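Enquirer: okay, here's the prediction I keep looking at, along with the sequence it came from:
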Amino acid sequence: MTYTIVGKEVKNIGYGLMSLNLPRENPISLEDKFTMIKAALDSGANLLNGGEFYGTSLQDNSLTLLKQYFEKYPEDANKVVIGIKGGLRLQPMTVDNSPEYTRQSIENCLSLIGDKGKIDMWEMGRRTTQDEYLLSLRVIDSYVQQGKIGGVTLTEVNAKTIRQAAKIVKVVGVEIEVSLFHTDPLHNGICEACAELDIPIFAYSPLGRGFLTGKMQKPEDLYKLFRQLPRFQGENFDANFKLVEKVKEWAAKKGCTPAQFSINWLLALSKRPGMPKIIPIPGAASLERIRENLHQVELTDEDMDEVDAFLKEFSVSGARFYEEQTQWLDSNDTTEVTI
C-alpha cells in the first residue's frame, strides 16, 4: 500500500535513521550505514525519518549522513521522502521553540543536507508550554512557502495542539510513539484528531525500543540509552514482559516474528474505521532486522479482536521517559496556547 505525502508516494512502512548514529562500542562504518539505507529503499521503505540531533553533534547527524549517501547514490535522492526533527539544543539537551532558534535550526539542516537532498518535512523535536511554539510553526511554514522544505510536521503533541496547529499551517504529518507497548494515542484524542483532519501518523518506536522483538530477556539486553527508562526497571520490566510473551504467542500463530506482528498490527489498525493513516517508522542497525521489519503480514479481524481483548486488561508499568524529560511531553500538558 502507498500513501501520498507532500505530493510524493511513500510505502506504508518507513525507516528511522536514529539507530545508525547512536553511540556504540563498535560504531557502524559509513559504508555499512549506506548499505542499510540502500537495503531499506530497495525493500520499499522510502520514508526516511531523521534528526538534527541524531548524532554526535548538530554538525554530525542524520543530515550529514544523508548528504554523504546522496553523493554516492544521487539517483536515490528523488526516491525518498525525508522527515527531520530539529529545535533542540545540546550539551545540555534542552528544547528551544523560539522563532529565532527555529530559524537557526532550519538553516543548519538545509546547509547540512547539501544540494542533492531535499527536506520534505520538518518539525520541532518537542513542544514547550509557551506560545512561541505556535509562532514558530509560522516560521517553518515560511520555508514551505519559499519552497525550501516540503511541509510542516509535529511530534509528541496532544490533540489540542494538533487542532491549533492545523488552524495556523497545513500539517502534513504527526510523529508520535504508537505501539502495542504504548496505545495512549488511541484513547487520548490524538488518533481521532489526525483522522478528522486527514493527517497521517508516523509511528516511531513501533517495537517499543526493541522490547517487542522478543529478544530482550533482561534490561541489560536493551541498548544502553533505553535500559534506564522507568518501564524497563526492576519490577516494571517483569510486569511488561507479559506483553512480550503474548506478542510471541500471537506471532507464532501467524508464522511471523514478534517484530513483524507488532509492526503489522499498526498497519491493520490504520485500516479500521475512524483511524488515521499510520506509517510505522522502525529503526534498525542490521540488514537482517531491516528486512524483518519490512515484511508484511495480513492480520484478520479475529487477530485484532484478540489483541484488543488482551490490551483492555493489560496496563504498562513505568513511564516512557525520564522524569526530567516529561516537561517536554505535550501529551502531559493541558495548557491553552494562543496566538
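Expert: Great, that's in hand. Keep in mind it's a predicted model, so treat the numbers as computed, not measured.

Enquirer: use CA for all of it now, contacts and neighbours both
Expert: Noted.

Enquirer: name the helices or strands packed onto the longest helix belonging to the chain?
Expert: Looking across the chain with DSSP state H, the single longest helix is helix 234-254. Where contact means 3 or more C-alpha pairs under 8 Å, 6 or more residues apart in numbering; DSSP states H and E, helix 234-254 is packed against helix 258-270.

Enquirer: what's in contact with the helix it packs on?
Expert: Applying C-alpha atoms under 8 Å, 6 or more residues apart in numbering, the external contacts of helix 258-270 come out as 12, 179-180, 206-207, 212-214, 247-248, 250-252, 254, 275-280, 292-299, 304.

Enquirer: swap in 6 Å and give it another go.
Expert: Defining contact as C-alpha atoms under 6 Å, 6 or more residues apart in numbering, one finds that helix 258-270 is touched by 213, 247-248, 251, 276-278, 293.

Enquirer: what's the distance between stretch 112-130 and the middle of its chain?
Expert: Distance of stretch 112-130 from its chain centroid, counting by C-alpha atoms, centre = their mean, to the nearest Å, is 13 Å.

Enquirer: that should have said stretch 274-289, apologies.
Expert: Between the mean C-alpha point of stretch 274-289 and the mean C-alpha point of its chain there is a distance of 8 Å (C-alpha atoms, centre = their mean).

Enquirer: any idea how far apart the tips of that stretch sit?
Expert: Across stretch 274-289, the terminal residues are separated by 31 Å (C-alpha to C-alpha, to the nearest Å).

Enquirer: just stretch 51-63 next, same as before
Expert: Taking C-alpha to C-alpha, the span from the opening residue of stretch 51-63 to its closing residue is 7 Å.

Enquirer: how big is the angle separating the longest helix of the chain from helix 258-270?
Expert: Per axes from the mean of the first three to the mean of the last three C-alpha atoms, to 10 degrees, the angle that helix 234-254 makes with helix 258-270 is 80 degrees.

Enquirer: also this one, for the comparison:
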Amino acid sequence: MHTIELGDGLTASALGYGAMGLAEVYGPAQEDESLATLHHAVDVGVTFLDTADVYGGGSNERLLARLLADRRDEVTLATKFGITTADGDLSTMATRGDAAYVRLACDASLARLGTDVIDLYYLHRRDVRVPVEETVAAMAELVRAGKVRHLGLSEVTATELRQASAVHPIAAVQSEWSLWSRDVERAVVPAAAELGVGFVPYSPLGRGFLTGTLDRAAVAGDWRAGLSRFSGSAFDRNQAVVEGVRGVAAEVGATPAQVALAWLRIRGGQLGLPVVPIPGTRRAARVDENVASLEVRLEPAQLELLDELAGAVVGPRSDHSDPNWVSATRE
C-alpha cells in the first residue's frame, strides 16, 4: 500500500485502522479474533493503527500491545488522551487537559502499549477549562522527552487548531468526517489545509451505517440504538440515503463502504489536504474490502449525486450532553 504524508513529516499508510470497535463498544468481542484481525491489517499494509486510553478502560491499548510486541517497527501507532471516566463508565465521560494530566496519561499509555514511544499522540477532546496552548505545550514536552514523535488534535475548531499550531507543529486533526457528517468542511478542514496539517476522519463509514449492512436489529444491542440517526423515522430516512450510495456502488462495481471511503479520499484532494480515514472492523474480510476502496474511481456526476445524498441525512452527528463535545458546536 502506498503511504501518505500527513503533517509535520508524519507518514502513514493510505488507509488506517480504528481499533475502538475491538473494545466491546459494539457488543462483546473475542480478543483472539480481534488480534488476528489486527495482524491481518498489518499484513495487507494497513499499518496506521489508532486507539485511545479510554477505549475499554485501557484494554484496547493492552490488546494492541500484543501486536506491537512482535511488530512495533511495522506500525505507525496513534493513541489519544483527554477523556476521563469514573471506573470506565462511559456515561460519566468528561475531559481533562491540564499539564500534569498530560504527563500522567502519556506514561500510562506507554505502559499499557508496552512501547517507549508513541508515533502520534492526540488530545482526544478539548478541555475548555484549560487554554489549548497550555495542553499542547505539555504535549510538546513529551516530544522533547522522546516519548512522542508527533502531536495531533481531535474535534478542535479552526481557531483552536491555529492556536495549537503556534505552540508546536500539529501533524493531524482527527474528527468525524464522512458522507453523512460534513460540518468540518466549513472551517476546520480549510484551516488544516492552510497550516499543512493532515486529516484523519474517524467513523468514515458513519458508525457502520454507510456500509449498507445494518438494520434495526443489528444495532439494538449496542450504544448506536440510542443515537438520533439510528432511531425512529430518522433510521428509515437515512437508509434511503444509503440506498443512493448503493446505486453508485453498483455503477462502479464496488460496495457502499468502498464508495464512502473513496469519496473521502477524493474530497480531501478537492480541498487540498492529505486524508487518511480509519475505518474499524472486527473481521479480516472487511479490512480487505476497505483496502480495495483505494482502487475505486468516481465520476463527476457520481460525486455530484453523493453530495446531494449527503445533504439528505437526518439527525445531529453528536448526541452527547456536553455541548463542547464536538467542534461544530464551538465554531
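Expert: Right, received. Where do you want to start? Just so it is clear, the structure is predicted and the values come from calculations on it, not from any experiment.

Enquirer: send over the TM-score of the superposed chains.
Expert: Comparing the two superposed chains by TM-score structural alignment, normalised by the length of structure 2, the resulting TM-score equals 0.91, with 322 aligned residues with a C-alpha RMSD of 1.9 Å.

Enquirer: how about the strands in structure 2?
Expert: Listed in chain order, the strands found in structure 2 under DSSP state E are 3-5, 11-13, 16-18, 48-50, 76-81, 83-86, 89-95, 118-123, 148-154, 172-176, 198-202.

Enquirer: of those strands, which is nearest residue 321 of structure 2?
Expert: With C-alpha to C-alpha, the closest approach to residue 321 of structure 2 among the strands of structure 2 belongs to strand 89-95: 9.9 Å.

Enquirer: with residue 147 of structure 2 as the reference, measure out to the residue nearest the centre of structure 2.
Expert: Central residue of structure 2 (C-alpha atoms, centre = their mean): residue 202, 2.3 Å from the mean position. As defined by C-alpha to C-alpha, residue 202 of structure 2 lies at a distance of 24 Å from residue 147 of structure 2.

Enquirer: can you check residue 168 of structure 2 too?
Expert: The separation that residue 168 of structure 2 has from residue 147 of structure 2, given C-alpha to C-alpha, amounts to 15 Å.

Enquirer: same question for residue 72 of structure 2.
Expert: 15 Å.

Enquirer: alignment lookup: residue 160 of structure 1 to structure 2.
Expert: For residue 160 of structure 1, the aligned position in structure 2 is occupied by residue 159, per TM-score structural alignment.

Enquirer: its match: neighbour count?
Expert: Residue 159 of structure 2 has 14 neighbouring residues, counting by other C-alpha atoms under 10 Å.

Enquirer: one more: the one 10 residues further on?
Expert: A total of 20 residues lie near residue 169 of structure 2 under the criterion other C-alpha under 10 Å.

Enquirer: which residue packs closest to it, ignoring adjacent ones?
Expert: Nearest non-adjacent residue to residue 169 of structure 2, counting by C-alpha to C-alpha, 6 or more residues apart in numbering: residue 8, 6.1 Å away.

Enquirer: my guess is that neighbour contacts residue 168. True?
Expert: No: applying C-alpha atoms under 6 Å as the test, residue 8 of structure 2 and residue 168 come out as separate, 9.7 Å apart.

Enquirer: which residues are in contact with the aligned partner of residue 205 of structure 1 in structure 2?
Expert: For residue 205 of structure 1, the aligned position in structure 2 is residue 203, judged by TM-score structural alignment. For residue 203 of structure 2, the contact set (C-alpha under 6 Å, 6+ apart) comprises residue 176.

Enquirer: residue 187 of structure 2 too?
Expert: For residue 187 of structure 2, counting by C-alpha under 6 Å, 6+ apart, the contacting residues are residue 158.

Enquirer: one step back: and residue 72 and residue 147 of structure 2? Which one has more around it.
Expert: Summary of the neighbour comparison: residue 72 of structure 2 and residue 147, criterion other C-alpha under 10 Å, with residue 147 having more neighbours (21 against 16).

Enquirer: tell me the counterpart of that one in structure 1.
Expert: Structural alignment places residue 147 of structure 2 opposite residue 148 in structure 1 (criterion: TM-score structural alignment).

Enquirer: roughly how far apart are that match and residue 168 of structure 1?
Expert: Taking C-alpha to C-alpha, one finds residue 148 of structure 1 at 19 Å from residue 168 of structure 1.
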